[in-house]
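Novice: Need the 3D shape of this:
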Amino acid sequence: MFNIPAIVFENTRIVWISLFISFMIVILLSKINIKRILLIFISIFISIFILLQISPNSLTRLKSISDISYQNQSNYERLLMWQSATNMFIDHPIYGVGIDNYYNEYIHNYRSPLSREKQHHPHNVLLTFLSETGLLGTFGYVTLFLYLFYHSIKTYIKNYNIFALAYLACLISFTINSLTDSIFSQIGYGKCTTFFWIITGLYFYINNHISIKYKKYI
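Specialist: As a prediction, this is how the structure comes out:
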């Protein structure tokens, strides 16, 4: 919990969104009464308001989330990269352009004339897999995460296992963050992938050896 303000002040907007959605889902799925849920919601919104007032730059970043104009380079550049990656996939739908070949293809064949950056990935995990490995490679990635979601949801519904709910929140945050960054086995993000596998391994180990259920709060 002490790290959350630090994460917020990093001003990575997708992290704000993923944390907010994960918290909301965890709260709604938790076995707590309506009054406590409302109290938690109010506390979260008040905390967000205070944090944004303390950091004007964070408030500016928040307002820029929906700005896709050319002047907002961060957002506009992502749209151009997503378009380039989509075009790669359309041209090479089965096998993609090859693992680690995105950058070369992007620079020489698919980069938009409006682009102002030379990125090594399209800032989207799904588009990274589609452009580099096509449908064959992407099938494995999608199947893996569908299974992880299915397993954690099924486990939580079956016995209200607190670890399953925590892991589900991690999956949701990781997946949302993957929409605007290539954080799964990509350049500069190896540690994120390693940490993800550590959490996944701990989840399955704990799930198989420890049985902890939520108590219903009154």
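
Novice: can we go C-alpha only for contacts and neighbour counts from here?
Specialist: Will do.

Novice: helices and strands around the longest helix that the chain contains, which ones?
Specialist: Among the elements of the chain assigned as helix by DSSP state H, the one spanning the most residues is helix 125-159. Using 3 or more Cα pairs under 8 Å, 6 or more residues apart in numbering; DSSP states H and E, the elements in contact with helix 125-159 are helix 73-91, helix 102-105, helix 162-177.

Novice: what's the neighbour count on the nearest residue to Ile65 once chain neighbours are set aside?
Specialist: Distances taken as Cα to Cα, 6 or more residues apart in numbering put Arg13 closest to Ile65, at 7.1 Å, once the chain neighbours are dropped. The criterion is other Cα atoms under 10 Å. On that basis, Arg13 has 18 neighbouring residues.

Novice: As JSON lines, the helices and strands packed on helix 125-159 with mean neighbour count and distance to Ile48 would be great.
Specialist: As requested, those are arranged in JSON lines below (neighbours: other Cα atoms under 10 Å; distance: least, Cα to Cα, whole Å):
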{"stretch": "helix 73-91", "mean neighbour count": "19", "distance to Ile48": "23"}
{"stretch": "helix 102-105", "mean neighbour count": "18", "distance to Ile48": "38"}
{"stretch": "helix 162-177", "mean neighbour count": "20", "distance to Ile48": "18"}
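
Novice: And these: which comes nearest Thr200?
Specialist: Evaluated with Cα to Cα, the helices and strands packed on helix 125-159 place helix 162-177 nearest to Thr200, the distance being 7.6 Å.

Novice: Could you list the residues in contact with the helix or strand just after that closest one?
Specialist: Sequence-wise, the next helix or strand beyond helix 162-177 is helix 190-209, with elements assigned using DSSP states H and E. By Cα atoms under 8 Å, 6 or more residues apart in numbering, the residues outside helix 190-209 that reach it are 163-164, 167, 183-185.

Novice: Using CSV, lay out those residues together with distance to Leu80.
Specialist: Shown next, in CSV, are the contacts of helix 190-209 (distance: Cα to Cα, whole Å):
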residue, distance to Leu80
Phe163, 39
Ala164, 37
Tyr167, 33
Ile183, 19
Phe184, 21
Ser185, 22
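
Novice: Second chain to compare with the first, below:
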Amino acid sequence: MTITRDKFSKLENILGYIFGISFFINFNLSKELITGMIIVTLLRYFLYGERLECGDKKIEKYLLFFLFGGLIWNFFAGMSFIPVRQYLKIMRWVILPFYFYPLMSRDKKYINKFSYGLFLGGVILFLKSAYEFYKAPWTRVYGFEGIDTTGFGGMVIGIIGFALLLNKKEYIKKILGLALMGIGMGLIVFTQMRSAMIGILIGYLIVLLFSINYKKLLVLLGIMGILMGISLKNIEHSSLKRFTTAFDTEKTLGNSSNYMRILLWKNAIWRIKEHPIMGSGTNNDKKLFLEYCYNMKEETPTEKYMKDAMIFREFSDSHNMYLNAISDNGIFSLVQFFLWFGICPYLFIKNRKSFNENIRILNLMVGGILASYYFSGLTWSVWRNKWTPMIFWMSLVVLIYCYGIEKKENNQ
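Specialist: As a prediction, this is how the structure comes out:
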């Protein structure tokens, strides 16, 4: 007996809501739900004859080319299925636009309902992290999925809150925005994630630039001035050391995190020169990485420590998503770069022209989140990392939703 479309829709909706709740608190569940989403998307076609769609046929074809073209490319780049599997792990999130766009386009309130679960997950993450921080003040908290995931989660939540604060007219939503900003900044402070701290400020700047008026600017500067004044007055300078040394490049053991990144970038540039056309295949460059490391100088204790750390901790990542992309996929990385800096900015600009206030605010949130994500990619592997690729793909979901809705309304 075939399930009715109404009952099937309820299944789709519930699966999406659970994904929203799990987004900030359970990566393994999110990963398993992706499998369910793939199955449901296929059933849409086999049971009801509904084709894949995500708001625009050209974007659909581009995403499918990015997926299947990349799989073929990675096989020939690494001449094995190892990089193919690694590429597929990263690209599994490509199902999200195809899964969520039909749901959001059928029910315009769906995105609001989805956000309730998202915010609930964010609050749970904050409470757990705050408890960890309370037990061990100024020790970097783990949260649910690790320091980086928790910090970048705070970055996303804070930018959403900032967009609500500046652009929503209802006081209740402004208060919600302020609360989300506090949750986001709290998570960043708990984890001491410098990349997330700078990222959230860049996200704020983008949101501010596209929704600016002098009254809002003065209110914002006043709020930020008060919060920063209170924070700096009550926090010991030594506790802020990770933030105050964010751009320090001194070659010392006390600055090993920053210095290590510079060495990782040099290593990545050398690997790119070794395979400039095809790349090494996704996450398939450990052999080349170690070859470079074994030839590093070790004339000082700091150099020896760094060399040993890179070899024995088995780093094979540049901590830069752009260098990773080129090292992995050579010239095929241009497809990835065009998605990041061609398609997404195009959708953002088109969506800004909408007469629908909710569409403009959603678009603004995502613009700020993507700007912070792109910046974070300079110093962190936000594309290869387990959880952080979801930031990009869910942002793309919202951009495509806004664009698709505008196209439908304009064609009516």
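
Novice: Once they're superposed, tell me the TM-score.
Specialist: TM-score for the superposed chains, counting by TM-score structural alignment, normalised by the length of structure 1: 0.84, backed by 206 aligned residues with a Cα RMSD of 2.3 Å.

Novice: before we move on, back to that, what is the most widely separated pair among the contacts of helix 190-209 of structure 1?
Specialist: Farthest-apart pair in those is Phe163 and Ser185; separation 24.7 Å (Cα to Cα).

Novice: which helices and strands does the helix ranked longest in structure 2 pack with?
Specialist: Ranked by residue count, the top helix of structure 2 under DSSP H comes out as helix 110-135. Under the contact definition 3+ Cα pairs under 8 Å, 6+ apart, helix 110-135 of structure 2 sits against helix 5-22, helix 95-106, helix 147-167, helix 171-191.

Novice: That helix aligns to what range in structure 1?
Specialist: Using TM-score structural alignment, helix 110-135 of structure 2 corresponds to no residues of structure 1.

Novice: how far does that helix sit from the chain's center?
Specialist: Its chain's average C-alpha position is 17 Å from that of helix 110-135 of structure 2, according to Cα atoms, centre = their mean, to the nearest Å.

Novice: now do stretch 8-19 of structure 1
Specialist: In terms of Cα atoms, centre = their mean, the centre of stretch 8-19 of structure 1 is set 10 Å apart from its chain centre.

Novice: ok, and for it, which residues are buried?
Specialist: By neighbour count, with 16 or more other Cα atoms under 10 Å as the criterion, the buried positions of stretch 8-19 of structure 1 are 8-9, 11, 13-19.

Novice: which part of structure 2 lines up with it?
Specialist: Equivalent residues of stretch 8-19 of structure 1 are located at 189-200 in structure 2, counting by TM-score structural alignment.

Novice: What's the match for Ile34 of structure 1 in structure 2?
Specialist: Checking with TM-score structural alignment, Ile34 of structure 1 has Tyr214 as its match.

Novice: Roughly how far does its match sit from Ala130 of structure 2?
Specialist: Using Cα to Cα, to the nearest Å, one obtains 35 Å as the distance from Tyr214 of structure 2 to Ala130 of structure 2.

Novice: which residues in structure 1 does stretch 157-174 of structure 2 align to?
Specialist: On structure 1, no counterpart of stretch 157-174 of structure 2 exists by TM-score structural alignment.

Novice: centre of the chain versus that stretch, how much separation?
Specialist: Distance of stretch 157-174 of structure 2 from its chain centroid, counting by Cα atoms, centre = their mean, is 20 Å.

Novice: One more: stretch 333-343 of structure 2?
Specialist: For stretch 333-343 of structure 2 - counting by Cα atoms, centre = their mean - the centre lies 15 Å from the chain centre.

Novice: Which residue in structure 1 occupies the aligned position of Met224 of structure 2?
Specialist: By TM-score structural alignment, Met224 of structure 2 lines up with Ile44.

Novice: Relative to Phe20 of structure 1, how far out is its match?
Specialist: When Cα to Cα is the yardstick, Ile44 of structure 1 and Phe20 of structure 1 sit 9 Å from each other.

Novice: Could you do Tyr110 of structure 1 as well?
Specialist: 35 Å.

Novice: Comparing those two, which residue is more hemmed in?
Specialist: With other Cα under 10 Å as the criterion, Tyr110 of structure 1 and Phe20 differ in neighbour count, and Tyr110 comes out ahead with 19 against 15.

Novice: Please name the nearest non-neighbouring residue to the more buried one.
Specialist: Using Cα to Cα, 6+ apart and skipping the chain neighbours, the partner closest in space to Tyr110 of structure 1 is Ser84 (5.4 Å).

Novice: Matching that neighbour against structure 2, which residue comes up?
Specialist: Ser84 of structure 1 maps onto Asn267 of structure 2 when the alignment is built from TM-score structural alignment.
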